[in-house]
Every structure is written in structure tokens, then in C-alpha cells.
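Chemist: Predicted model and sequence follow; I will ask about them next.
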Amino acid sequence: MGTLSGHAPLLNRQRERAELDGLLGDVRSGRGRALVLRGEAGVGKSALLRHTTGQATDMRVVRAVGAESEMELAFASLHLLVSPLLDRIEKLPDPQRDALAVAFGLRQGTAPDRFLVGLAVLTLLAEAAEERALLCVIDDAQWLDQASAQVLAFVARRLLAEPVGLIFAAREPGRHFHGLGDLEVRGLPEQEAQTLLRSVVRFPLDERIRDRILAETNGNPLALLELPRGLGPAQLAGGFGLVEAQAVPARVEEGFRRRLAALPAGTRSLMLVAAAEPTGDAALIWRAAGHLGVPASAVEPAQADGLLEIGTWARFRHPLVRSAVYSAASPPERRAAHGALATAIDPASDPDRRAWHRAHATLEPDESVAGELERLAGRAQARGGIAAAAAFLRRATELTPDPAGRGARALAAAQAAFEAGAPDMALELLGSAEMSPLTELQGGRAARLRAQIVFARKRGGEALRPLLDAAGRLSRVDAAQAREAYVDAVASAVFAGRLGEPGLLRTVAETARTAPAGPLPERPIDALLDGLVARFAEGYAAAAPQLKRALQAFRQEARRDPDDSMRRLGLTYLVAADMWDDQALHDLAEHAVQAAREIGALHFLPQALTYRATVHIYAGHFDAAATLVEESDAILKVTGHAHFGFASNVLLSWRGGAEAPATFDAAVERTVTWGEGRAISGGHFGSALVYNARGRYQDALARAERACEHDDLGLTGFALLELVEAAAYSNAPEAATTALRRLEERTTAAGTDWALGVLARSKALLTDGQAADLLYREAIEHLQRSRAAAYLARTHLVYGEWLRRANRRLDAREHLRTAHEMLQGFGAQGFADRARRELLATGETVRKRTPGTSGGLTPQEGQIARLARKGLSNPEIGAQLFLSPRTVEYHLSKVFSKLGITSRNQLAEALPDQGDDGA
């Protein structure tokens, strides 16, 4: 084969080459694009990358290669890719510059969110591309460390108006790259495969053997090139040298091993050092080789055989060569290579990598090495590498000689692994911790963590008993942690809902009542626990004062300690909804989104966006809600976190689509499999709302009754509203009266304008004459003082319907017209059509308008336009929405065109008011 520069020419590949050439054309024209080349090892992805870079001589090209041994070192591959561009780091906005510098270990600082790092990389690439179009090539993307993969996928999804191209080559792309442009690279067609095989097998080949090779390699170019090497004519002619059918990569790797065995010992040692240090730093590799006594001439046989090339960087012919080199070495040989690398690394400039190699060079337990790993785990985590911290702590656990110390480190490693999204590793480490002598506090923490892992996997009640057991253990040694565990247990019971045993919530509340007193001064979470205990043990009215106090404490805490309040937002939001506290809902969600945007916390932002979207829905800002739902979904595709479907389901309900009930039923079936009974109530509530909007009151009544069968925190009150309306219009007085009695208990105790407004509305539906008229007016007065414009519009609707039946047509038209205009403007099409039918019945002509008068703007265009209307610059908008300034400019040009304006100053008048920017 010769040297690495002597690659075989591409055969066929017209389809793949056309796609890649099209990407280069887009980049040259100023349009950013990303593409994933997907295919098995050796199928030709690297050859296609070489072809593409060869065609990109007019562009700047930067490269990175994923390395399996680097997968636990945060940002390792990303650093390799962008290091040639870091001379521009000072041009970045301060928060982005600082995040990138901390992530790459260029300076000390608190852990940056990896998607603030992503925004910094996006800005850096866009800045570099201002001078010359930029092509980024990432090979072996299946081995990118998680942080690098998330950041690069984030950047790939935001390329639009930047002359930047990203090409990823991977055997099987990870979840981070799902949804990107995808090009599968398959094996060569038979004719081209035969041509390639003949290029390396120069002697006559038995047709049966030839056909077997072609069939088993399935057209894989590397397998066709490498499989026959090392086998003589006799072996090939009769097939004696061929192994039984097996995966191509394994056979190809075995071929590389045979070639390695023929190399001198010094050459194999040099190659092993290069394989163990995947950064490819040639100077480091030579220093380490020197410590092993390997001469510089040792590289010559490897280069002559086309396996390794060392210039400024060390490069293997193929990743499987690296794999073959490392796996073929004995454990002592590997430890020697890692030890030489540790010795060669400057501990001041790269302590993380030095500690990693030192740990892999150590066989017996060694407290000095374990201690260094533990200390550097904190440094790795401070740089944003939770997965790296988990890996460091795990190895530190293995090297800890003292059993008690080993248990403590295993517990810390398990916690880090859980936070890094590796529950299986966390459970393995927990098992190790529990085999060690733990203190009572450590044992309680271990029990709680095990239960939290169960709850994270299945949000139903399966985690309840373990959480209660952990809380009981912690009660004896740490009151604060015990109370937090009890809150987790209540949350588990809340999500289990009707799928839990009868009286479950009350039982859990009574158990949690035994929790020890919390620390002083009282923490918000302690007030929350006391309020939830009262809510489920004593009832809504008894708990209302305590839950209001807890909400106020969390609203204040959100300003002092946003991280802590964010972690509890899911539960506090449900409490605020349960209390009909529209101001608390608004404040908690708005602060959470603002805080997440400011610090770039994309791990939390999707959840915050979901809750903020729901607040928008209640306010009638459906377009703004849809924008946030879209943004949340886009981020979740990058992060791979669980989907937050609540806001999208509520929005679908209010928009009144006929398909909504079937959609909800299908979603319920999925969630029930993991024990989330609360989703059942949510599905029935959403269906009841849709049926009420469409005037199918009997169907709405049946669904609402099912939704109200279980007391679900933050949900049952809304379902009772639908039940009262459906029963009133279905002539079901007993069901209506019973539901009204339950609703009145809640709304009276809540006492907000929203609560009192929906109570007066519900009473009016069941009342006649002057009393009904007064109740409707009272409801409108209360709701006008609230943020619940959607419920205000529905109140105008039912009041107008009542007035029409009372033959007060002029008064009816006023309220029905108001309802129709509001609901049509919101995009609540089902309710708007109901109002339109009622208006027609009064004799009024109604023009049916298209909902959402936003000039045809997409949700993202609308969001950018609203931020621009507030006076934010393009860089400021980009920082909030994680876009490059150039992409913001591109979207604004489309906004101006659609709205028929020419400047930002005209946005205030031209842009319909759909609430704020969604922050």
C-alpha cells in the first residue's frame, strides 16, 4: 500500500460525491450546512472526507478525530477542532469567551454550561468564516466525548447564514446527531468491488474464494484492501487463511494485527504509545517513546507499511489500526506506554491528561494516584465535564486501598455518573459503595440516589418505597437531606397518580409528617414539604396558607439562589397552578427562563420554556407559546433529554384540533407503561377541553368526569371547570352541582382573581335570572384583573350564549363579538367557531379570519422580531436564542420583507402584540 498519501482512488461514489460537492457549493454561496456520513468501519467514509477536503482548496479546513479512549474527557475533540481558530477568542463576547476558556482549561472559573460553550463555538466559526469559507471535518464522530458531541450538534443545527460547513463521519451517529442531514455510505457495487480486490490480489483467485470474499466483505473497501494482506497465494487459493464469516471490522482488525506482528518490537512500542495518546501530539509521543528507549528510526517500518505517519501530528491509517495496536498489546505493555506518557506530560499545563495516563499505568491500589484523580475530578467538573468527573472518580475508587475511602469515592462517582446521564454506571458504582463500610449518612445518601435513579427512569410510583426508606434512614443523621428525600417521595406519588394504590398520597403525606424539623432559618423546600403534607393529609383549604407561603419563599429564593429554585420548579409550578396563582406562575417561569438564558443553561432551559409557554397559553399568547415549545423541542434534540409534552398538549387542546383526543389517548398509553398515572388525567382533561370547544358536551362530560376521578396536583381544578361547563350544557345538574362544590372549596381558599373569576363563571352557568347576570359580570371583573385572558374570553362566550337564550340579542352580540375577536386572535379556533355560530344566531354577519395575524412569520422569526422591537442588538438576540448574529440578521431581513417594512423602528407598529419575547 505504501505511505498514507498513497490512497486508492475512489471507485463509483457518484451519489456521495455529488452530495458532498453540493454542501461545498452551499458553503461557498454563504449558506451553512451540516451532513453526517454514516456507515460501517472501512466502508469509505474517510476516503470521501479526503475527496471533499481536496475539493475545498479555496476554503479553510479544520479537522478533528474522535478517540474512544478520550470519550470521558470533556471537550477533548472540540478542542482539537477549534484550536487553530483560538487566536480569535478575544473577539468573542465576554460570557462566551470566558465559557470557552474555562472549558478548554485556559483559565480557572465556574463550570460553564456546555451550550454557552456551543454559542461561543458558533460565534468563533462564524468569525473565522468572515475571512474565508470554513469547512469542519470530524471523523469517527461515534467516539466524540459527550460534551463535544452536544456542542457540535448544537452548532450544526444553527448553521444558516454563515459560510461554514460541518461534516461528521460515524459508524453509527449518536443521538445528538439525529435529525441532521444524513448520507449513508454503503459498500461498493459488485463490479467496483471486484476491481478493488484485483488491485491487491495480483495472482489468479479461485472463483469460489473470490465470491466468498466479495460476499463477506459486502463491498467494504477497507476490508477488500486489507483482508488478503498477509495471506499467501496458497492460503487464498484454497481459502485456508480465511476465517469463518464474521463482522468486517473484527476481521479487518485481525488483519492489522497480523501485520503488526511482523514489525520490530521498537516500532510496536512506538505505535502503542501513539495509540494510547489519541491527541496525536507528535512531540509528546516522541518524549514518551524516549522514556521507553525507542529510537526515532522505529517509525520507519510503520510508515513503510502505511500504518502510521508522524509529522507535526501522529496519524494512523485507520482507526482500526489504533484499536488493533492497543488491543494486541499485553496489559503490562499498555501500562508501560501510559506510564511513559504520564512522565512526558507537563503536570502544570495538562494535569488532567497526566493523571489519566498515570492512573492507567497503575496496577495496584495507590492512594497518591487515587487522591490526585479525586482532586482533578473536581477540576474536570468545574470545566463542565461531569462525565469526565465520573470517570476520574470511578478510577479513583478502583485505586483506593482503604475500604472506607473506597466506599466514599464510589458514592461520589455514582452521584457524578447519575448527573452525567449514565444510570447504569451509577448503579454499578452504588453496588461497589454498598459493599464498603459506609457511615449511616453515606448509606442514606446511597439509598436516596438509588431511588432517584429509579424515579428518573420511570416517573411513576416505583421509586416511592425506596425514597421513603432513604428518607427514614437520613432522618437519623441529616434532617435537611431527609426532608429533601421526603419531597422527592411526594413528587413520586404525585406523578404515580391514579396508578398508585388507593389513598397513596395521604399515606405518603402522613409518613412525611414524621420528618425531623428542618434547619433554621427555614428553607423554601421545608415550607414546601409542610404545605404538601397538609395538602394531601388535611385537604386543600387547610393547606392553602402554607402553600402560599412556600410559593412566596420560592419566588424570593429564585433571586438569591436560582439553581436551587430551578431544581424544584416542576413541583412549585404545579403548586402555583393548584392555587390558581397566576402571578406566581408568571414570576417563577419568567425568572427561570431569564436565568437559564443568562447563564446559558440549556440543560434546564427546555423545562423552563415549557412552563413559560403554558403561562403564555393562559394569557392568550398562543404564537409566543408555540415559539417556546418549538425552541424547547429543538434544544431537546441536541441534549437528548426527556420530552416535556405538557405545554404542547395544552396548546393543542386550546387550538381545538379534532385530532387532539386521539393524540392524547396515544400519549397516555405510552406514559402508562412507566407508571405515570397523572398523564391519564391530563389526557382526559385535554380531550374535555377540546370537546367543550367544539360543542360536544356529552363527550366533554364523560372525559371531564374521568379526569376528576383522582386529585391531581395542579390539574384537577382545571378539569373541574370543564366538568361544570359540560354538565351545565348537557343538562346533568347533579354532576354539575357536585363539581361546583369541589371547585368552590378550592377557589375560595385560593382567593386570587383568577380563582374567584372562574368560580363566579361556574356558578353563573348553573344559575338563572338576575343572579346569573351578576355572577357573569363579577367573573369578568375578576378575570380582567388576572393574567388569564383565555379564560376571560371563554367567560365572555358563555355570558353571550346566556344573553342570547334570554333574548337579549344586542347585549349578547357585544360579549360574543368580544369573545370571537379574542379567541380568533389567540388562535383558539374551536372556541372561536363556537362564538361565531352564536353570533350568526343573533343575526350578525361575521367575517371568518385566519388565526394568528403575524404577517406569516415563523415562530422563530416572530421571536426575533419581538426581541428586536424591544431594542436588542443582533448579538444580544443571538446570545438569548443561541444563534449567530449573522443568522439573526438573515431572519430579520425576512421579517422586514413579510411585514412590508424597512427598519427596526417600524416593528412596534407592524408587529402584532403577542406578549413579550417569551423570556
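Modeler: Thanks, I have the structure now.

Chemist: Going by C-alpha atoms from here, please, whenever you check contacts or count neighbours.
Modeler: Fine.

Chemist: Check which residues of the helix or strand harbouring residue 412 are buried.
Modeler: Element membership for residue 412 (DSSP states H and E) is helix 403-419. By neighbour count with 16 or more other Cα atoms under 10 Å, helix 403-419 contains the buried residues 404-418.

Chemist: contacts for it?
Modeler: Contacts with helix 403-419, where a contact means Cα atoms under 8 Å, 6 or more residues apart in numbering, come from 374, 386-387, 389-391, 393-394, 396-398, 400, 423, 425-430, 432-438, 442, 446, 449, 453.

Chemist: what's the first-to-last distance across stretch 417-429?
Modeler: 9 Å (Cα to Cα, to the nearest Å).

Chemist: which residues are in contact with the top helix by length along the chain?
Modeler: Longest helix of the chain, by residue count under DSSP state H: helix 540-560. Contacts with helix 540-560, where a contact means Cα under 8 Å, 6+ apart, come from 523-525, 527-528, 530-535, 564-566, 572, 575-576, 579, 584, 587-588, 591-592, 745-746, 749-750.

Chemist: for comparison:
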Amino acid sequence: MQADATVIRGRGELLAAVDIRLATGGGVALHGPAGIGKTAVLDAVAATASARGELVLRLRPVRTERSLPYAAIADLVSQLPEEAAAALPPAQRAALHALRQGLPPRGGTAALVRRLVLPLLLAHCARRRSVLLVVDDAQWLDAESAEMIGFAMRRRPGPKVRVLAAQRRPDPAGKRRAARLCPAPVLELAVPPLAADDLTALLEARGLPCRIASRMHEASAGNPFLALALGGAVAPGPAWRPAGVPEAARELLRDRLHALPAEVTTTLLVAALATEPTTTVLRRAGRDDASRDLRLATAAGIVELAGEAIRFTPPLLAQILAEESGAADRSAAHTALAAGAVEPLEALRHEALRTARPDAAVARSLAAAAGRCAERGAGRTAAELYLLAADRCPHTLAAHRLDWLVVAARTALTGGASALAGRAAEAVIAADAPAGHRVRARLVLLDLAGQGIAEMGEMFAAALAEAGDDPALIAPIRLRLTWAAFVTGDPDRATAEAGRSVDAARRAGDPTTEAMALSLIAQVQRLRGEPRWAETLRQALELPATPAPDWLHYGPRYMAARFAMMDDRLEEAREGLLKLLVVAEHDRIGEARVEVLRSLSEVATRAGRCRDALQYAHRAVEAAQHAGLSPGPTWYTAAVAELAGGSLAAAAGFARRGVRASEQEGDSLFLRRNLHALGQAELRAGDTRAGVAALRRLRDLEAESGGADPMIVRWHGDLAGGLAALGEHAEAAATLAEARAAAQRLGNTPATLGYLDRATAVVLSESGQADSAVVLSAAAAQHFEQLHQPIEQAHSLLVQGGAERRRRRYAAARMAISAALAIFLASDAKPWAEQTERALARTEGNSAPGTPPLELGLTSTELRIAGLVRDGASNREIATQLYLSVKTVEATLTRVYRKLGVRSRTQLLSRLQSMEVPEITTSV
């Protein structure tokens, strides 16, 4: 049986290394922590060997069998064929019988006879076919069986007897046991953690939502079993409420810790409870042998060291270690950390954590320290101290407790501590708090919802009820309702809610909320094609707004930078975004930083800085995963960057996952954008029908939402080109006409000129009007050169070269395509350069007899239909296969007749049989 493909995802290199070693004999010893996927690799190798007809022997010892002598050998010999046993000498047959019965050896001679049983059996089997012994969890093998297997392999059984063994790490008692079970030469390999993309794909294949799957990599350190256990424990509910650790995951991590010496575990407990654990912190806390202990822990895969900094792998190990330790041990560790602290604040924190008993003096000290931290921008520390103050607060300070909880919730939010923020906010709501406190707590929970804010209907209703007529409370609630409507693709409701937020903010004297609401109105107006968006944005920019770092991406300056990018004012957009990035780096919750990085990536893509685009995009993906944000937006940005400078396969992968994530979260905005990226990837990879299907879905969604600006999501030209390649020329022309009308209505015709001219050139070229296509594509190339957009300029030159080739002007085609290639190479636009090199190779032909039909002026659609005619398909069969109408097929064949100088289907068949009709993929 073949191994489940989802289980061995991301193990291609490891499986190849194992296969190469085993192909020439010897053995492979795998090691890695429990749950890392060793068994899955063993299963895959065993399944492949069985499919080749090899004799595969499996041993799967368990912990309880380690004390049972010869348990594994008894299992092993039972799997060998009877004819091998019959061929043994009498003494070994008797020993084999004893082994099967689990009887102990008697005397030295009997022991030697027994040791020779396995080598003789394996040698007999190997004379008929290759033998592969697969041993899982070698650390649980009983010592007697391990010795017998090792003895057999030391006798050099030949290249047809191989061993693949795996063991856990750490295993102090059985160190390198797996390697000693293998015949020479032995290859020892660590089973590495799964990469983020592979682990996410595995979890999604098991039914976990994208948002949960994307943040499980850090939580599990790439351990598939742990990720599946943790992901399965995340129940539907608030994103800020941490899920409990399932017992299966807890046991796995507990076993790893229990394998360490007690002194090492004590040192690690101090590290787990430290705010920022380092080797120096541990020494100051009295752990004099910290370096030795950390070296052992690193060898066991428990921690990683970066200089002096200590990081648990996975981070959950620190939590398990603290929770599994007794209260006295935790108190002693906090006492030691307090005594060794350099900063008074750190000492105060650990003194407070020694005990959970209420203490008014401690609570006031903590709150005062938290205020000082907040003033200097240490939001996360301030939040933790405020929450500690609330926890240590006696009933005599109940009012202060509620104040501290509200401040802790907001400070934790901006500090990126979502679990702390949620805990503090929920504590306020659960208490008998004033309405203002409750509304502010609910606002924190709404902000924690991220892209899932549209599902917070009850929270919004409660907040509005508690806000009453207070405009200072109503304005921020309505602002968030605006975003919720925006995410779900309801521009009418978004505009209405933003207007209410503006009115309330003006009455409350809150220019920041007013400016953000006006910015969102401007965004809706632009999406709907209303020219007044510019005036609305101007009003927002004139207000003295100072959005907090976590709301920066809703502010007017960010919106102005985004609009500058949409209008191809790239340098202006870049300068504005770089200034905003300085502020956004203080947004510890991550959303504003992610949004600025995303925009910088898109600007870099359009400016032809493909390396920068990829770096910004992947920083955004990593930041979003770390913060637990929706992955849909960052996967879209990564897809766009990969389309320009990475790979089409990676772009399609990001876009497909982005579509799934956006669908799961009801995010209509980024569903449309990811569909655009997916459509582009499919078209450029040659799957025109799939690309057109994705773009048609995007078109329908945009029509439903009222989107009208063709400069925001620039899908019209891509869809038109794909339609033309399929022979749907009328629909292609209508798509471009619609885009031009929208651009004219918005007054941004100059900005759209290059994109729509190039798309029109593609449609004309596919329709057989290559002369006009050359003129328009050349004009588009000049337009993009003036805008300093090298990728778009080179794309236009590539289209021009294709049109010249259809005119059979090969020198002109080579000139245009070579110019495009030079630009793509200078911009590090790898997938574009590869595509252009293939196009350049096709210009080497001429019009002599035997020239492929494409070089005689046939478009890709005409070529496909001609090939099907040659294969004997009727017009109706061609229409069915290519998803065209019969009328379209007939019209296309008429053009083919004219271009090839024939008058009937019979003449066409005769002409086609004398020349090659290659498979063609069309890029737009």
C-alpha cells in the first residue's frame, strides 16, 4: 500500500537520500524527536520496496517490550519464509524453534548457535530477492534482540540485505542504537522539521482552517504530530483565547523533558520562567553549570541558542515545563531570578510571581511600574505588569483593578500579546464594570478578531447598547463596523457606517477616528468608481490625525500611499510607505506592519525590484503567521511577488491557499485579489482555460460588490487576453470596452492607457490583426518606460515580439523579445526571463516549407483547432473539447483556410500532414 501523500509532504530530499544509500547496500539510521515523522518516512520507503518485489521485514517495538528478552527477534523470524527455516542446519533449526518460543539460551555454545540463526536466514532470503529490514523506535528494542541484529549485520550480509532504522532523540540509554543495527556503510540522517509551507498544506489537507494551519508551524516547531494535535485542539471561537494543550501533545513533550537529567531540567525551568532567557540570566540566577546544561538540552533538541539567547523548540516546551513543575519549584525559580535581576522592574515582576496572594502594596507597585513601561513604549511588559497588578489586587482596590484591566487590554493589544489582551478584556466584561470600561474592552476584542471581524455581530450589538448616546464611544464602534462591511464586500453598508462614525467623531472632537473613517469612505468611493474619492481623502489628510501604530493602515497617509501606487506614482508611494514603516514597526500586534510590508512589496514589483518584492512579501507572510493574522492578504502579496521574481508554481500555490483562506473567512476583498493572482499564474503556465475560469469568477464577484476601478485589481486585460486565446474574441473586446469606460468615468484614462493598450494588442494578435497589435504594444512599451515600470515595459515588448512573429518579421520579433529579455534579467524577473527565452527561441524559424503553422501566422486558438482537425475531430467535437461554440469554431476555421491558402477541410488536412503542429501555450 502506498503511503499517504499528505503524510510524507516535504520529505522529497530525505526520501531521495535514503533511496540512494539503500540502492547500493548498507543501512540508513534516522533520528529525531517523537512526532517528527520518522514512521511516515519508514512507511513510504517500505511501501516503495514492497512495490518493487523486495522482502520487507518490519519491527515496531514498544516501550513495554524493552524488558522482554528476544521479543523483537521472535517477531522478526516469524516474518521470514518457511523455506529459509527449512534450509538451516539442524542446530540452527533448533535454536530458531527456541527463539520463536522466546526461550532463553543455555550455555555459550547455544548462544553462539542462536546468534548464527539470523545471518543464515537473511543470506538464504537474499539469494532470491533483496531484503529490507525496517526498524521503527529502535530505542525500545530489547537488548538481546538488538545485539543479535547487530551481530548479523557485522557479518557483512551483502548489498542485497539493507536496514532502515529509526530512533528517538534524546535517548541516553540507547544512543546511536539505530546506527548499530545497520550493515556498513551506514548513513545517519536527522529527520528535519517540516517547512512552513509543507506543514500548512498537510494541516489543510486534514481539514484545519488556513488561519489555524498557518500559525501552527511556530507553535509546533515544524513537528507534524504536534501540529496536528495542537491544531485539532483549537476549537471554533475567539482567536485570542488560547486552546488547551491536548494530552497527546502534553505527553509527547513531557517525555522529551523526562529524558533529561534532573539538574538540566531545573536549569531549563529557570529559563522557561525568565522574561528573556540568556546564559547570563541563568548564571545570575544561581545556575552555575548553565552552559553545560544548555549544551545537553541543545543536543536533545529542547532549546536552540543564538549567541546568549535561549529559545525553546517548540516554544510550548517552556509552558509544559512550568505547568508540570510543582509550586515550590516555580517559587524557588522566581526567587532566584529576582535575586539575580539587573533591573529593579524585573526583580519586582519575579517577586510578584512568587505567590498569587493579594497584596495592595505589591499591586500598586506593579501598576506604577507598568505606567513607566507604557510611557517608554514597552507595551507588552506594561500589559503583563498591569494584569499582574489586577491579579494581586485585594477587594479594597476593586475600582483600580478595573482601570488596570482596561489599560492592560489595550496595551497588550498594541504590544502584540493577544492572549493577554483577550484575558484582560474578558475579565472587564465579566465584572460589574462601568459602561465605558465595557465598551473599551469590547473594542479590544473586536480588534483581535482581525479578518474575522464580520462574525462579531453579538459583540457589536452589545457594544452599541452599552455606548448609549456617548459619541466618543459610538465613533470607534462604527469605525469597526465599517471595516466589517468592507471585508464582507458590502460597500453600501460600509459607506453608511463610515458616515455615522464621521458624525460621532466630530461631535466627540476625535479627529483621528474621523480621519480614519473618511479614509475608508474614500477607499469605497474609489472601488465604486466615484471620482469624489480624491476630495474625501484630502479632507482626511487635513485633519490632525494620529492613529495608533496598530491602526496606521486605516489612516489617511497609508491610504494616500496606496492610491499613489494604484495610479502608478511609484516613487511617491514608496517614500510614503517607508516613512510609515518606521511607525508600523512599533505595532506589536503586527497588522499595520504586515500591511505596510505588503504594500512595499507590491510597489517594488511594479518598479522592477523583484528581489526587494520577494523579501518584503516573505517578511509580511512571516509577520502575519507570527501574529496569528489572516494569511489570505499576505499569501496574495507573496503570489504577486513570485509571479514577478520567483516561480509560477510558487505563485499558484500561494494564490490557491489565499483563495481558500479568504473563502473560509468570508473575506470578499482578498478572495478577488487572490483569484487574480491565480488567474495570472494559470495563464502564464499555459493552462488558459483554468486561468480564464478564475478570472471570470473574479469578474462576477466584482460585479456583485460594485467594484468599478480597473486600476485597483487589474484583471480586465488578463481576462481579455485569456478569452482571446480561447477564441472568445467578442467577450474579450467587451471586457476591454468595459474597462476603458470605467477608466474614462474615473478620469484616470492616462494611467490605464498602457495596460489596456497592451491587452488590446494581445486580443488583436490572437484575432489575426498583427499589424495593429504591433502598433499598440509598442505604444504600451513606451508608456511604461515613461512610468519607470520595467516589468510592464518588457511585458509589452514581449507582446510586440509575438505580434511581429505572426507577421513573419523575424528580425523585428527578435529585436523586441531580446530587449524584453534584457530588462527582465536586469530586474531579476526570473519567471518572465524564462518565458522570454522560450519566445526568443521560436523566432529562429522562417517561412520555408515545413515551417510550423504558428510561424505562418496562426494564433494559438487557430493552431489548437487545426491540430484537432488533423486528428479527425468534427466541428462539434472541437467545440466541446475547447469549450467554444460551434459558430466560433467555424469562424476560426475560415480564418485558418485563408491564412494557409486552402479552400476546404480536405485541402487543410493535406496541408497539415506536411508540417508539424506543435502544442502551444499562450501567455498574455
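Modeler: That came through, no problem. Everything quoted here is computed from the prediction, not taken from an experiment.

Chemist: Can you calculate the TM-score here?
Modeler: The TM-score (TM-score structural alignment, normalised by the length of the first structure) is 0.52; 584 aligned residues with a Cα RMSD of 5.5 Å.

Chemist: re earlier: list the buried residues of whichever helix or strand comes after the helix holding residue 412 of the first structure.
Modeler: Moving toward the C-terminus from helix 403-419 of the first structure, the next helix or strand (DSSP H and E) is helix 423-434. Buried residues in helix 423-434 of the first structure, defined by neighbour count with 16+ other Cα under 10 Å: 423, 425-427, 429-434.

Chemist: Helix 423-434 of the first structure vs the second structure, mean deviation?
Modeler: After superposition onto the second structure, helix 423-434 of the first structure sits on average 3.4 Å from its aligned residues (mean Cα distance after the TM-score superposition for the first structure).

Chemist: what packs against that helix?
Modeler: With contacts defined as 3 or more Cα pairs under 8 Å, 6 or more residues apart in numbering; DSSP states H and E, helix 423-434 of the first structure has these neighbours: helix 403-419, helix 440-457.

Chemist: For my notes, please list those helices in TSV and give distance to residue 756 of the first structure for each entry.
Modeler: Shown next, in TSV, are these (distance: least, Cα to Cα, whole Å):
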stretch	distance to residue 756 of the first structure
helix 403-419	42
helix 440-457	36
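
Chemist: Out of those helices, flag the one nearest residue 643 of the first structure.
Modeler: helix 440-457 (12.8 Å; Cα to Cα).

Chemist: quick check: angle from the helix or strand following that closest one to helix 440-457?
Modeler: Using DSSP H and E, the helix or strand that follows helix 440-457 of the first structure towards the C-terminus is helix 464-475. Taking axes from the mean of the first three to the mean of the last three Cα atoms, to 10 degrees, one finds helix 464-475 of the first structure and helix 440-457 inclined to each other by 160 degrees.

Chemist: With the second structure overlaid, how far apart is helix 464-475 of the first structure on average?
Modeler: Helix 464-475 of the first structure sits 6.5 Å off on average (mean Cα distance after the TM-score superposition for the first structure).

Chemist: mind listing the strands for the second structure?
Modeler: 26-32, 55-59, 131-135, 161-168, 186-190, 303-306, 309-312 (DSSP state E).

Chemist: Please apply the same query to the stretch 201-350 of the first structure.
Modeler: 308-310, 314-316 (DSSP state E, counting those that start in this stretch).

Chemist: Going by neighbour count, list what's buried in the first one.
Modeler: By neighbour count with 16+ other Cα under 10 Å, strand 308-310 of the first structure contains the buried residues 308-310.

Chemist: hang on, residue 421 of the second structure packs against residue 444?
Modeler: Yes: contact criterion Cα atoms under 8 Å: residue 421 of the second structure and residue 444 qualify, at 7.3 Å.

Chemist: Quick one: map residue 501 of the second structure onto the first structure.
Modeler: Aligned counterpart of residue 501 of the second structure in the first structure: residue 515 (TM-score structural alignment).

Chemist: List the contacts of its match.
Modeler: Here residue 515 of the first structure is in contact with 472, 475, 479, 482-483, 486 (Cα under 8 Å, 6+ apart).

Chemist: One more: residue 271 of the second structure?
Modeler: 277-278, 282, 310.

Chemist: do residue 228 of the second structure as well
Modeler: So, once contact is read as Cα under 8 Å, 6+ apart, residue 228 of the second structure ends up touching residue 203.

Chemist: roughly how far apart are it and residue 444 of the second structure?
Modeler: For residue 228 of the second structure, the distance to residue 444 of the second structure - Cα to Cα - is 30 Å.

Chemist: cool, residue 597 of the second structure as well?
Modeler: 24 Å.

Chemist: The two: who's more crowded?
Modeler: Neighbour count, other Cα atoms under 10 Å: between residue 597 of the second structure and residue 444, residue 597 has more, with 28 against 24.

Chemist: pretty sure that one is touching residue 617, no?
Modeler: Yes: here residue 597 of the second structure reaches residue 617: they are 6.8 Å apart, a contact under Cα under 8 Å.

Chemist: what's the counterpart of residue 126 of the second structure in the first structure?
Modeler: By TM-score structural alignment, residue 126 of the second structure lines up with nothing at all.
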